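Peer 1: A structural model of the following input is requested.
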Amino acid sequence: MSEKYIIGVDGSEPSRVALAWGLARATERGASVELLHVADDSFLSESVAFLSEAQQASQQMLEAEREYAQSLGFAGEITGTAVVGHPIAEVEEASKRANLLILGAHHGSRLAGSFFGTRAVKVAAVAHCPVAVIPQTQVKPNRGIVVGVDGSEPARKAIAYAAEEADRRGLPLVAVYAWMPPLTPGLEYLWSEELVESQRTAAEEAIAIGTAGLAQRYPDLEVRREIVQSPPVAALVKAAEGAELLVVGSRGRGGISRLLLGSVSHGVLQALPCPTVITR
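Peer 2: Below you'll find the model as predicted:
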């Protein structure tokens, strides 16, 4: 059974960059594509006439983006859904029927700046499938697939996703483990070289465990392990400069906490050094 990608569209330049990225990937994978446009009803009158006009406008936007997709030469299966509603809720529901949800980076939109941050951050926190967020600035990749490693279950899932991606594309997998000695301001002198060395040893063990078994599963996959003494977000953003893809695990859980990404995935999406996938 082929994969299905849902691509959020709204006619903006960031959206069209993401659309082009998603269509190229769908062509490589033989995946079907569903375009999704959501007309935000937060600012609309609840009258039937207003909602009907919003639905019509949403459908027109969808058709325009479908035509744009076809103008890019995409020859695969492509469908579309146009709805009026709350963007985050509608995208979350749509993610239940997708293998990958693809969004543009809409920094500074009217949906940004609230408690949950940007729209991509909100969606990545609630989606039921991996979410790819595509930056508007495109740089020629030269570094393979980068994945964050920290010994957690979300990180293990991210590694599995990134390894499959790297193997399929014939690219190296760069596993990055970032660590910092826990410092209390003014008490740095309490950290001896022995204690710092123990932290380094723990980091080496964690990255070894995190990447264990990849050689057996992917015999031709080149795995590079990088241990960096740096804050995790800064380390991943730097490592992913020029990368084909950055993969980070999500710590989303049930209840209200499912609306929150971990600080690392949140920080990476704010910086967005390259196309980035948040796994579930």
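
Peer 1: Please make it C-alpha for all contacts and neighbour counts, starting now.
Peer 2: Noted.

Peer 1: Remind me what the lengthiest helix in the chain packs against, helices and strands.
Peer 2: When every helix of the chain is counted residue by residue (DSSP state H), the longest turns out to be helix 48-71. Taking 3 or more C-alpha pairs under 8 Å, 6 or more residues apart in numbering; DSSP states H and E as contact, the helices and strands that helix 48-71 lies on are helix 13-29, strand 32-40, strand 78-85.

Peer 1: Now do the helix or strand just after the last one: distance to the chain's middle.
Peer 2: If I follow you right, that is strand 78-85. Moving toward the C-terminus from strand 78-85, the first helix or strand encountered (DSSP states H and E) is helix 87-95. Using C-alpha atoms, centre = their mean, to the nearest Å, we find the averaged C-alpha position of helix 87-95 to lie 15 Å away from the chain's own average C-alpha position.

Peer 1: what angle do helix 87-95 and strand 78-85 make?
Peer 2: Note on geometry: by axes from the mean of the first three to the mean of the last three C-alpha atoms, to 10 degrees, helix 87-95 and strand 78-85 are set 140 degrees apart in direction.

Peer 1: So what touches helix 87-95?
Peer 2: Contacts to helix 87-95, defined as C-alpha atoms under 8 Å, 6 or more residues apart in numbering, come from residues 6, 38-40, 83, 101, 119, 122-123, 126-129.

Peer 1: how about this one, so we can line them up?
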Amino acid sequence: MKLLETILLTTDFGKGSAPAMDAAVALAQTFESKLVLLHVIAESLLPFLSDQGDIAEIEKRLHEVAKQIEAQGVGAPEIFLGKGVPAEVICGEAARRDANLIVIGCGARERGGKCRPGVTADRLLRRAITPVWIARMGAAPTPRRILCPTDTSAASRRGLKNALALCRKFNAKLTVLNVQEPMLPLHTPIVGLSQEKDQARLNRQQRDFDELLTAFDFHSVDWTKKVRYGTTHKEIVAEAAELKADLITMGTVGKTGVERILLGSVTHKVLQELPCSVLTMKEEDVVRLRLESAISAIEEHFMRGQQLLERGLLADAVREFDQCLLSSPAYAAAWKGKALAYERLGEKDQAEAARAAAKRIRELRRP
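Peer 2: Next up is the predicted model:
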């Protein structure tokens, strides 16, 4: 079973593409993923390509990169050479192939050691529905320390779910960060808040953060939570620097309400600093299960459920066990698996009901 089935690796053959290749290879090795290697000839350059020989030279370079990838033991990647507006072509190919992830480099390093996304990466982040991994120059391709900034939005929940899956696969340490922004005394009258009410707002945000964490299964993950106070993007960058984080996972839509802070704009500001590699998600998960209707074998669904249970993808595990029970309602092991998943989800009544069903089936089978 592959939870990260297809990775779309973009290259412009520049220095920034090297860390992207390293990250994509590490992911493909870990998740046994299929790699698609893509280069786009910008439409503005097409008039300067004199003949088919120029195209052939680009294809040759693509094949050279493919050989470097294959030499690392992940299998020969599929090669695609596109023409047009790079961000549009990349998004289109990701959608056509139902890719789980787009991996792209961050561009050249600037003075002072900073890296920022190039034009294509920046446009890609704005347009892509598919999750995007921006690999920073100098970053470790295999993340060992992952930072996940969260609020209470659906985007943050998606980011945390994927951060947990990556931590389990890479045996990485996770820091779940919540940034609280106190209102400046000068601003509180403008938005109709007293300092006392603003403190109550911060206390409520802390409770919401703690409640959010109870909805996730941190089984087998080395993790900690952290609260910082200040400007959101600055605190995220500071925390990443202190942790020496290898990867930040972020949703692209965040807080609403009196703060009127969109995590999308926060993400953009973090990317201008790019303290490490960054994984952004809008509408799709990086790690997601593909339920194939053609699969009818009970044992296949059961094994999927067991693997998902071990990886902490509990809702997906329940669905797999349900697939077993649709074909064989008396499959006690599937009922037991459901009980374990519901228990770790905090659904005590459903866990008890599934456990009781498994017990009844076993009792009926006794001689």
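
Peer 1: what's the TM between chain one and chain two?
Peer 2: Counting by TM-score structural alignment, normalised by the length of structure 1, the TM-score of this superposition works out to 0.81. Behind it: 262 aligned residues with a C-alpha RMSD of 3.2 Å.

Peer 1: just to revisit the earlier point, mind putting the contacts of helix 87-95 of structure 1 into a markdown table with neighbour count?
Peer 2: Below are those laid out as a markdown table (neighbours: other C-alpha atoms under 10 Å):
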| residue | neighbour count |
| --- | --- |
| 6 | 27 |
| 38 | 25 |
| 39 | 23 |
| 40 | 16 |
| 83 | 20 |
| 101 | 30 |
| 119 | 23 |
| 122 | 24 |
| 123 | 24 |
| 126 | 25 |
| 127 | 26 |
| 128 | 21 |
| 129 | 19 |
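
Peer 1: Next, the contact list for the most centrally placed residue in structure 1, please.
Peer 2: Most central in structure 1 under C-alpha atoms, centre = their mean is residue 277, positioned 2.7 Å from the mean C-alpha point. Contact criterion C-alpha under 8 Å, 6+ apart gives 130-133, 245-248 as the residues in contact with residue 277 of structure 1.

Peer 1: Where does stretch 271-281 of structure 2 end up in structure 1?
Peer 2: Using TM-score structural alignment, stretch 271-281 of structure 2 lines up with residues 269-279 of structure 1.

Peer 1: where along structure 2 do the helices fall?
Peer 2: With DSSP H, the ranges of helices along structure 2 come out as 17-31, 52-70, 86-96, 119-127, 154-170, 195-214, 232-243, 263-273, 298-310, 314-327, 332-345, 348-365.

Peer 1: Which one, of the ones you listed, ends up nearest to residue 224 of structure 2?
Peer 2: Across the helices of structure 2, the minimum distance to residue 224 of structure 2, taken as C-alpha to C-alpha, is reached by helix 195-214, at 10.7 Å.

Peer 1: now what about that closest one, what contacts it?
Peer 2: With C-alpha under 8 Å, 6+ apart, helix 195-214 of structure 2 has contacts from 150-152, 178, 180-183, 185, 188.

Peer 1: how big's the offset between that helix and structure 1?
Peer 2: Helix 195-214 of structure 2 differs from its equivalent in structure 1 by a mean of 2.5 Å after superposition (mean C-alpha distance after the TM-score superposition for structure 1).

Peer 1: roughly how far out does that helix sit from the chain middle?
Peer 2: Offset of helix 195-214 of structure 2 from its chain centre (C-alpha atoms, centre = their mean): 26 Å.

Peer 1: buried stuff in that helix?
Peer 2: 198, 201-202, 205-206, 209, 212-213 (16 or more other C-alpha atoms under 10 Å).
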